[in-house]
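Enquirer: With the sequence up front, the predicted model follows.
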Amino acid sequence: MQRVLLFGSHGQVGWELQRQLPESVELLALSRAQADISNQEQISGIAASFHPDLIINAAAYTAVDLAESESEKAYAINRDGAAHCAVAAAEQGARLIHLSTDFVFDGHRPTPYPTDSLRRPLGVYGASKAAGEVEVERILGSKVLILRTAWVYSAHGKNFVKTMLRLMKEKESLGVVGDQLGSPTWAAGLAAAIWRAGEEPGFHGIQHWTDAGVASWYDFAVAIQEEALALGLLSRAIPLQMIASSSYPTPARRPACAVLDKSASYAALGAAPHWRQALRQMLTDNDSE
């Protein structure tokens, strides 16, 4: 049995990791209330008691806009917490899979970002996640897998898909940003990839994983409405207008085009489905928490 310690059990990815638990894994899954990754002593103590072979850090401060006014909290979790997980892994001789984000980039590249691209975050959230990457690399070297992802959604927690479904029931029309591009990623597929990566000790360093394809938030919203109507999750269609980011100002700047190059991870773990296929499957399953 592989002993796996999971931080961030109540998040979207943590929830899916537990749903897909392999029979060969003994899992200790802890929520933020049960394990504060910003507390080094607590994290090292938990790891020392459990003796994991693998630690998965799916815990993060993800409030992108709020991070602009809560930078100390964002760094405590995303940088220091990541470092604490790495120290615990080093103390136990365990591997670490650390989840990161496309927000470590500025989104100015017209083609997908290779894994070795220079980090250029635009805001506090991205900067704190970039700092976390640097820390785990410094502490663990080749014993860490940093897995960057993007635009994650699931039937659990707060995310764009669930927000759009709610607003499409409540509103007569919606404006959705059309000049930010990325790759929507179903947390279930990401979780499956993480479990496969956990079985591949040679799969390490910085890697990228999202579902295949590219969309704007507007494209994503259009697909959500179309798929939800086809499945009977919505009873009517509403007009969707494509708007510019400048029409929807937020405290934090977002990367305009932070598409990730997944060629290495797809070769190692198997390719992900197109994002629209994954969206359809998620809405078909329509599991509740």
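Expert: That came through fine. Numbering: from 1, shown residues only.
Enquirer: CA atoms for contacts and neighbours, from now on please.
Expert: Noted.
Enquirer: can you give me the helices in the stretch 151-289 of the chain?
Expert: 160-170, 187-198, 217-230, 263-269, 275-285 (DSSP state H, counting those that start in this stretch).
Enquirer: Please identify the most buried of these.
Expert: Per-stretch averages of neighbours, counted by mean count of other CA atoms under 10 Å, single out helix 187-198 among the helices of the stretch 151-289 of the chain, with a mean of 21.
Enquirer: Return the list of helices and strands in contact with the longest helix along the chain.
Expert: Longest helix of the chain, by residue count under DSSP state H: helix 124-140. Applying 3 or more CA pairs under 8 Å, 6 or more residues apart in numbering; DSSP states H and E, one finds that helix 124-140 contacts helix 71-75, helix 82-92, strand 95-101, strand 144-149.
Enquirer: cutoff 6 Å now
Expert: Where contact means 3 or more CA pairs under 6 Å, 6 or more residues apart in numbering; DSSP states H and E, helix 124-140 is packed against helix 82-92.
Enquirer: List of residues touching the helix it packs on?
Expert: With CA atoms under 6 Å, 6 or more residues apart in numbering as the test, helix 82-92 has contacts from 40, 44, 132, 135-136.
Enquirer: Can you tell me which of the residues you listed lies closest to V259?
Expert: When the contacts of helix 82-92 are compared for distance to V259 (CA to CA), G132 wins out at 20.4 Å.
Enquirer: Name the nearest residue to that closest one, ignoring sequence neighbours.
Expert: In space, not counting the residues next to it along the chain, G132 is nearest to R79; the distance is 3.8 Å by CA to CA, 6 or more residues apart in numbering.
Enquirer: what's the distance between that neighbour and R254?
Expert: R79 sits 20 Å away from R254, going by CA to CA, to the nearest Å.
Enquirer: Any figure for the gap between the closest residue to H274 other than its chain neighbours and M164?
Expert: Among residues not flanking H274 along the chain, A212 sits closest, at 4.3 Å (CA to CA, 6+ apart). Distance from A212 to M164, counting by CA to CA: 21 Å.
Enquirer: Dump the contacts of helix 82-92 to a markdown table, plus neighbour count and distance to T62.
Expert: Output for those, formatted as a markdown table (neighbours: other CA atoms under 10 Å; distance: CA to CA, whole Å):
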| residue | neighbour count | distance to T62 |
| --- | --- | --- |
| Q40 | 18 | 20 |
| S44 | 20 | 23 |
| G132 | 27 | 13 |
| E135 | 20 | 18 |
| V136 | 28 | 18 |
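Enquirer: Now stretch 12-31: buried residues?
Expert: 12-18, 27-31 (16 or more other CA atoms under 10 Å).
Enquirer: do stretch 201-209 as well
Expert: Those buried within stretch 201-209 under the rule 16+ other CA under 10 Å are 203-209.
Enquirer: let's bring in a second one:
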Amino acid sequence: MHNILVTGANGQLGSEIRELSSDYENNCFFTDRNELDISNLEAVKNYVDKNSIDVIINCAAYTAVDKAEDDESNADAVNNVAVKYLSQVSKDRNIKLIHISTDYVYDGKNYKPYTEDDIVNPNSVYGKTKLAGEKAMQDINPSNSIIIRTSWVYSSFGANFVKTMLRLGKEKEQLGVIFDQVGTPTYAKDLAKAILEIIPNISNEKVEIYNYSNEGVLSWYDFAKEIMRMAKLDCKINPIETKEYPTPATRPHFSLLNKSKIKQTFNITIPYWKDSLDECLKIMGERK
């Protein structure tokens, strides 16, 4: 049994971990920024000591990708400085740290699925601050700790692409959705389950990086088409190019992640993206 601190507990992944936590024999402590400021080193130390924490799952992140372009200091505080503090506390107290990162650390110019060893080259403030957090964690190097890079996260909790498409699909007759950005969605419930299952088997002297998303490959356009089909929404989805939908932050055009390492290391099976979407829509009462 572990005493697990889950930061960012009200986000998509944190909420899914909360839902699943009763299936595992752990004591979980769920915090958001109002309950624990992880960019305050002393606050982290005190919370960890008071609750005898021996595992930290860091789901906290500044994820407003476009807003981060003009708000780098706050993005850096959460995505970098806080990770540095969690890493320091984890190293000093021999705590397992599982930190969630992103496909945005890559530049999206690859032609085959990214492995954990591929060159990183973020194009946005969000990606740069997330990479800085990864590097801080690697430099401090708490043992038995890992980084999980993931992509296109959605859930029945929080705001995400699936919920946006469902809302717009009910309001509009047609939508333009980007077809020239390719990757794979990640159902946060699947990732949450994987994390809770692998905790007992994490054993490494240096920080290891793993990729995780659902299986398969698609564009945002394909994703939107399948959401409309499963929800039986009569909204026409039109393919558009990225240049037709300019945003402050540059998105990776190619975000496919190679998951061989996490599957082989921990002997886990990763669900196909359509099966996971089907499950999520059923939970939300939107599967028709």
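Expert: Cool, got the structure. Treat the numbers as computed from the prediction; the structure is a model and nothing was measured.
Enquirer: circling back to that earlier point, got a list of what the residue nearest to G132 of the first structure touches?
Expert: 128, 131-132.
Enquirer: Can you tell me the SS state at it?
Expert: helix (DSSP: H, G, I helix; E, B strand; the rest coil).
Enquirer: Please determine how far it is located from Y153 of the first structure.
Expert: R79 of the first structure is 23 Å from Y153 of the first structure, where distance means CA to CA.
Enquirer: do the same with L17 of the first structure
Expert: For L17 of the first structure, the distance to Y153 of the first structure equals 14 Å [CA to CA].
Enquirer: picking that back up, of the contacts of helix 82-92 of the first structure, which pair is most distant in space?
Expert: With CA to CA as the measure, no two of the contacts of helix 82-92 of the first structure lie farther apart than S44 and G132, at 17.2 Å.
Enquirer: For F103 of the first structure, see how far away P239 of the first structure is.
Expert: 30 Å.
Enquirer: And those two? Which one has more around it.
Expert: Ranked by neighbour count (other CA atoms under 10 Å), P239 of the first structure and F103 place F103 first, with 27 against 11.
Enquirer: Please say which position in the second structure the more buried one maps to.
Expert: Matched to the second structure by TM-score structural alignment, F103 of the first structure sits across from Y104.
Enquirer: thinking its match is in contact with G127, fair?
Expert: Yes - the pair Y104 of the second structure / G127 is scored as a contact, 4.7 Å apart, by CA atoms under 6 Å.
Enquirer: circling back: nearest to A35 of the first structure, of the helices of the stretch 151-289 of the first structure?
Expert: Nearest of the helices of the stretch 151-289 of the first structure to A35 of the first structure, taken as CA to CA: helix 187-198 at 20.5 Å.
Enquirer: Give me the mean deviation of that closest one from the second structure.
Expert: After superposition onto the second structure, helix 187-198 of the first structure lies on average 0.6 Å away from the residues it aligns with, using mean CA distance after the TM-score superposition for the first structure.
Enquirer: excluding its backbone neighbours, what's nearest Q241 of the first structure?
Expert: G175 (4.6 Å).
Enquirer: The closest residue to P185 of the second structure other than its chain neighbours and N3 of the second structure: what is the separation?
Expert: When the adjacent residues along the chain are set aside, P185 of the second structure lies closest to W152, with 4.5 Å between them (CA to CA, 6+ apart). To N3 of the second structure, W152 of the second structure is 29 Å away according to CA to CA.
Enquirer: same thing with D107 of the second structure?
Expert: Distance of D107 of the second structure to N3 of the second structure, given as CA to CA: 37 Å.
Enquirer: Among the two, which residue is more densely surrounded?
Expert: The neighbour count for D107 of the second structure versus N3, taken as other CA under 10 Å, is higher for D107 (20 against 17).
Enquirer: can I assume that one is in contact with N121?
Expert: Yes - using CA under 6 Å, D107 of the second structure is in contact with N121, at 5.1 Å.
Enquirer: Counterpart of the residue nearest to G132 of the first structure over in the second structure?
Expert: So R79 of the first structure corresponds to N80, using TM-score structural alignment.
Enquirer: what residue is smack in the middle of the second structure?
Expert: With distances taken as CA atoms, centre = their mean, the residue of the second structure nearest its centroid is T150 (4.8 Å).
Enquirer: hang on, it packs against Y104?
Expert: No - look at T150 of the second structure against Y104 with CA under 6 Å: they stay out of range, at 9.0 Å.
Enquirer: where do the contact lists of those two overlap?
Expert: Counting by CA under 6 Å, 6+ apart, nothing touches both T150 of the second structure and Y104.
Enquirer: so where does V120 of the second structure fall, helix or strand?
Expert: Here V120 of the second structure sits in a region with no helix or strand, counting by DSSP states H and E.
Enquirer: That one contacts Y106, correct?
Expert: Yes - counting by CA under 6 Å, V120 of the second structure touches Y106, with 4.7 Å between them.
Enquirer: Show me which of the two is the more surrounded one.
Expert: More crowded of V120 of the second structure and Y106, by other CA under 10 Å: Y106, with 23 against 17.
Enquirer: now the more buried one: how far from Y114 of the second structure?
Expert: Look at Y106 of the second structure and Y114 of the second structure: by CA to CA, they are 8 Å apart.
Enquirer: repeat for R18 of the second structure
Expert: In this view, R18 of the second structure and Y114 of the second structure are 30 Å apart by CA to CA.
Enquirer: Equivalent analysis for T269 of the second structure, please.
Expert: Using CA to CA, which is the criterion applied here, T269 of the second structure is 19 Å from Y114 of the second structure.
Enquirer: Between these two, tell me which one has more neighbours.
Expert: Using other CA under 10 Å as the criterion, T269 of the second structure and Y114 rank with Y114 on top: 21 against 13.
Enquirer: and the corresponding residue of the first structure for the more buried one, what does it touch?
Expert: Using TM-score structural alignment as the criterion, Y114 of the second structure maps onto Y113 of the first structure. Shown in contact with Y113 of the first structure (CA under 6 Å, 6+ apart): 260-261.
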